[in-house]
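Asks: quick check, what structure comes out for this input:
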Amino acid sequence: MDKIVFGFLGTTLDAGFNAARWERWRPTVSLCQQEDVLIHKLVLFHGGGKGELLKLVAADIQRVSPETVVEPVLMPIKDPWDFVEVYSALHDFVRRYPFDTQAHEYLVHITTGTHVAQICLFLLTEARYFPAKLLQTSPPQRGGYPDTGQVAVVDLDLSQYNQLAARFEEERQEDLSFLKFGIATKNAKFNRTIEEIEQVALRSQTPILLTGPTGAGKSFLARRIYELKKSKHQLQGDFIDVNCATLRGDGAMSALFGHVKGSFTGALQARAGYLKAADDGLLFLDEIGELGLDEQAMLLKAIEEKRFFPMGSDKEVASDFQLIAGTHRDLAQDVRAGRFREDLFARINTWLYTLPGLKDRREDIEPNLDFELDRIANQLGKKVRFNSDAKKVYLQYAMDMGTEWSGNFRDLSASLLRMATLADGGRIDMPNAERELQRLQHRQRQSDSERSAKQQALDHPDWLALQVELDAFDQVQLAYVVQVCRETTSLSEAGRRLFQRSRQEKKISNDADRLRKYLAKFDLSFNQIRQW
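Replies: As a prediction, this is how the structure comes out:
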């Protein structure tokens, strides 16, 4: 990779205008004379008052190393011994610089400049603002200079520098705002959660587990965590988003861990898999509770060892990925029920955060409106806003404690998309809002009716009499089967839902027959349950 070096022009050490300068050790020029270190670009910070010296040093570098491009950068520092001023100037520069660690190797030369400049370069590199290695040069051993220079004592207790502390806090608030999509959320609990996630994300590579109802924003937050870490040069690879609920059987193994050609029927080509694709990046496994026990075992090994076997291969593959897992399930309950491995749960459970649903963040509905409308504007190609009266009526319903929002922020986004699509002149007016409220109210009545029907079934005399004869385990299991039968229109459809996973392991699946036999154990039938 090309080497790019950052350093200060040494106004004393690099000086010299006559031929005798070639007999002296000049750090910046000597750096480019090293036979085993080819510098492709030298970013040279200077204060602006040594123009002739800058031109001479650049010309001398061109003479000894024609391959090196010198890029002067004006660093207007009034007092080069003022720690706050020097650090702030370098900090501003490094936050704007377009680092690309995939294409370039970065080095920071700390030999030239004042002691304060050298210390600031060290601190910024140590904190990974410069994603680089430190480079120290020194004169030949036989060299020496009678001038001992100046001695300055620099207090490195950064806590006393209120200006720097304020800058750090300002940057942290920017990071928090980034994780919240720039939305001024008002929910105190959610804000505390995001504050801790920001700290953990930037200080740890340990897996993070995000729980919460469907539509609470787990996938969005995982991507923002990735983008934040990548902006700090902590990740170089890609963000790989996987919905584990879509992975089944051999397809799950292949999708996650890859396979070699011919490892199973239909494996016509080798496949790298999601874990390998996430190398040096972030892997988000949404609905991790849907993975089978075999996949869970292999995932645990991959998390702990950063190595795994693709399907059909006897050679391990390495992938240094960071993991965020998401689920709407109670994984602790799944562990107790034997559906989720206890050791994997312990491994991903170090940092557990529950994202509240929309019903628990009603005060954040209003701040989310403009954010969602801006996002929708990119989708529709037009900017849409509420009329004040329409917004008032919509918010009154949206924030009411009786409004469900069962799909959480996805439901809210879909509702706003419908209104924005139908908005004339870029404005959501009162008729538009009222039509949408009618849709939402109709859907909620349907949902209430379905819940009522479920409760009616569980209050039926036949069910109540049967409960007395059943163990608690059978009661819970059968109650779920009854619920599925009530929600479907045929015995086959109910069977497919109930045996969705195990049916894939059978060459011939007869879901209706399996369900019929199960119900018969309790002297029940599908039609009987449908009539409750």
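
Asks: can we go C-alpha only for contacts and neighbour counts from here?
Replies: Noted.

Asks: so who does the residue nearest to Phe309 when sequence neighbours are not counted touch?
Replies: Among residues not flanking Phe309 along the chain, Glu316 sits closest, at 4.7 Å (C-alpha to C-alpha, 6 or more residues apart in numbering). Neighbouring residues of Glu316 by C-alpha atoms under 8 Å, 6 or more residues apart in numbering: Arg307, Phe308, Phe309, Pro310.

Asks: now the other sequence, so there's something to compare against:
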Amino acid sequence: MKKQYVIFHASPDCNDTSESVLFECVKSVIDTCVSGDVAVDIIHILYLQGQKKIADKTAKEMSEQYPEIEIKLDEGPSYKEDIHQDNFWQVYTTFYNFYNAFPFDYQKYDYFLYLPQYKGTINTIAIVHTLNYLRINCKIIQQNITSDNLDKSSFSFSPFDLKFADYLLAIRKMKMESLSNLDFLRFNIQTKNKLYNGIMNKIEKVALNSTSPILLYGEPGVGKTKLAKQIYELKRKAGVLTGNYVEVNCSTLKGEGLISTLFGHTKGAFTGAAGARSGLLKVAHNGLVFLDEVTEIPVSEQAMFLKALEEKRFFPLGADTEVSSNFQIICGTNKDIDSEVAKGNFRYDLLARIGLWRFELPPLRERKDDIPSNIAYELEQYTLKTTRAVKFLPMALKKYLAFALSEDAQWEGNMRSLSASIERMATFSTAGHITIDVVEDEIKELQSFKVNKESRTNDKFPILHSLLGSKIKDIDLFDKFCLEGVLAICKKAMSKSEVGRILFASSRLHKQKTDDTTRLSSYLRSHGITWEQIRKL
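Replies: Modelled structure (predicted):
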């Protein structure tokens, strides 16, 4: 049968100058364990620095009163009462080193850990996070002990479920409550970029002073969804909105599914409609709807949405009676919406309605000065998600930043790419530290993505790639498209003269003397290609 091993962390309250206080603290823990059907065989007292004499006397008195219990003494990690987020890592490292070296023997002992509740709560979080990260198997005794209150009835024996993430969330909440409107808007969006900050300044004014739709556009991963949610939170903080935030990805919905999702439906409106359902526009009454990929709404449904947007009234699918909803709208797209209008894929009148306030969010490669702060942000997000606190070793961070800020890192997926990169490194970290080896492996991974992307790009320029191979990477995208088109004509034509007549049909009409073959040869030669090479394809 295993022995019951209790680890006692003495708090400052239990280390009063009077040794009787520490004795009563330890005695109360033992009594609490016994009352919880835990027969203590060993109690390991971790006293604070400078309290060894008191601890020695306490151990002697405990041995006399509890001769059946083995008493162990050691100086424990130092508690602090003024811990905040900035120096948390120092405290966490202290507890980590202590417990990482502790000689746990699960074959012989069941472990119990006493944690006091007192002012320095962050110490408790550091301990619990350490136990969680090191996968230490023990039960927690949580008590509230002060030198003024040693009544046994104030103690309890229970599981302890405080997570490190809870502390971070509390810190974030307190920070957000004290922020100005602009800082609040930027709280989850880490930026020092002048252009991006200018955009945020405008959005803050629009969010607080206008109820008209906002259109956010930019490449995938630039942060449209996050910004939409933050705009909603700002409006709600300012009392502009009181209702729900609703998010819809329009690319996942078509036909009746889209109509039903946005406008709702009655029972029996279509096959499978077993009951009535409120649409998301109704759910967002006095709130905000974010329509991501708004250009994916079919033209046939765009008129219905425009009417609902203008009148704030609409018919659920299958209904004879209109419903009303006072919702606000933010739309997002990664397409050139003006081009979609020109192609007939998007209604001009709908664009005019949703595009009163249009903001283009720049890609990460155009604001690389934001990468360092976003690395810290993504590490914090990883901790919130996994309760594992991870950070870079200094040289590893220097190496990663050197790559991340270079031209080799294009961040095609923008913040999604950076977030994925940080998560991969955090997952492979050792003892909460991202090492140079982990960074080097990640850089290789990111470079392999670039190679694969170039391979996919080459599929768009098969003739050019077959002629130039890897040299294609040195040609601008504009020239690639032009040159590929010229080469396609060259392949089909029987002679350079025929190619010249096709390519220069307009300009040759205004010239007294034409020399199309010379122009063609000169153009091809400027890119290192000859007519003979083309004929061999």
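
Asks: and the TM-score between these chains?
Replies: After superposition, the two chains reach a TM-score of 0.54 (TM-score structural alignment, normalised by the length of the first structure), with 303 aligned residues with a C-alpha RMSD of 2.4 Å.

Asks: if we can go back for a sec, can you tell me what the residue nearest to Phe309 of the first structure aligns to in the second structure?
Replies: The alignment partner of Glu316 of the first structure in the second structure, by TM-score structural alignment, is Glu322.

Asks: residues near Arg63 of the first structure, how many?
Replies: 14 (other C-alpha atoms under 10 Å).

Asks: residues contacting it?
Replies: Contacts for Arg63 of the first structure were tallied using C-alpha under 8 Å, 6+ apart; there are none.

Asks: quick one: secondary structure of it?
Replies: Secondary structure for Arg63 of the first structure, judged by DSSP: H, G, I helix; E, B strand; the rest coil, is helix.

Asks: which position in the second structure aligns with it?
Replies: Match for Arg63 of the first structure (TM-score structural alignment): no aligned residue.

Asks: so Gly237 of the first structure: helix, strand or coil?
Replies: What three-state DSSP gives for Gly237 of the first structure is coil.

Asks: ok, it - contacts?
Replies: By C-alpha under 8 Å, 6+ apart, the neighbours of Gly237 of the first structure are Ala278, Asp279, Asp280, Gly281, Leu282.

Asks: that one matches what in the second structure?
Replies: By TM-score structural alignment, Gly237 of the first structure lines up with Gly243.

Asks: please apply the same query to Leu134 of the first structure.
Replies: Aligned partner of Leu134 of the first structure by TM-score structural alignment: none.

Asks: for Leu134 of the first structure, what are its contacts?
Replies: By C-alpha under 8 Å, 6+ apart, the neighbours of Leu134 of the first structure are Leu107, Val108, His109, Ile110, Phe122, Thr125.

Asks: can you give me the strands for the stretch 101-250 of the second structure?
Replies: Taking DSSP state E, counting those that start in this stretch, the strands of the stretch 101-250 of the second structure run over residues 109-116, 139-143, 214-217, 245-249.

Asks: now Asn197 of the second structure. Nearest residue, chain neighbours left out?
Replies: Excluding its sequence neighbours, the residue lying closest to Asn197 of the second structure (C-alpha to C-alpha, 6+ apart) is Thr191, at 7.1 Å.

Asks: the residue opposite the one you found in the first structure once aligned: neighbouring residues, count only.
Replies: Counting by TM-score structural alignment, Thr191 of the second structure lines up with Thr185 in the first structure. When neighbours are defined as other C-alpha under 10 Å, Thr185 of the first structure has 18 of them.

Asks: with the one 4 residues further on instead?
Replies: Burial of Lys189 of the first structure is recorded as 13 neighbouring residues (other C-alpha under 10 Å).

Asks: what of Phe321 of the first structure?
Replies: 25.

Asks: so it touches Leu285, yeah?
Replies: No: assessed by C-alpha atoms under 8 Å, Phe321 of the first structure is found out of contact with Leu285, at 11.9 Å.

Asks: setting aside sequence neighbours, what's the nearest residue to the match of Gly237 of the first structure?
Replies: Nearest residue to Gly243 of the second structure in three dimensions, chain neighbours excluded: Gly287, at 3.8 Å (C-alpha to C-alpha, 6+ apart).

Asks: alignment lookup: that neighbour to the first structure.
Replies: Counting by TM-score structural alignment, Gly287 of the second structure corresponds to Gly281 in the first structure.

Asks: same question, Lys391 of the second structure
Replies: Checking TM-score structural alignment: Lys391 of the second structure goes with Arg385.

Asks: contacts only, for the spatially closest residue to its match that is not a sequence neighbour.
Replies: Spatial nearest neighbour of Arg385 of the first structure, excluding adjacent residues (C-alpha to C-alpha, 6+ apart): Arg427 at 5.1 Å. For Arg427 of the first structure, the contact set (C-alpha under 8 Å, 6+ apart) comprises Val384, Arg385, Phe386, Asn387, Ala420.

Asks: in helices, which of these fall?
Replies: Ala420 (DSSP state H).

Asks: what's the farthest-apart pair in the contacts of Arg427 of the first structure?
Replies: The span of those, defined through C-alpha to C-alpha, is set by Asn387 and Ala420 at 11.9 Å.

Asks: more neighbours, the two?
Replies: Neighbours were counted for Asn387 of the first structure and for Ala420 using other C-alpha under 10 Å; Ala420 has more, 24 against 14.

Asks: ok, now how distant is the aligned partner of that one in the second structure from Ile7 of the second structure?
Replies: Mapped onto the second structure by TM-score structural alignment, Ala420 of the first structure lines up with Ala426. In this structure, Ala426 of the second structure and Ile7 of the second structure are 31 Å apart, going by C-alpha to C-alpha, to the nearest Å.
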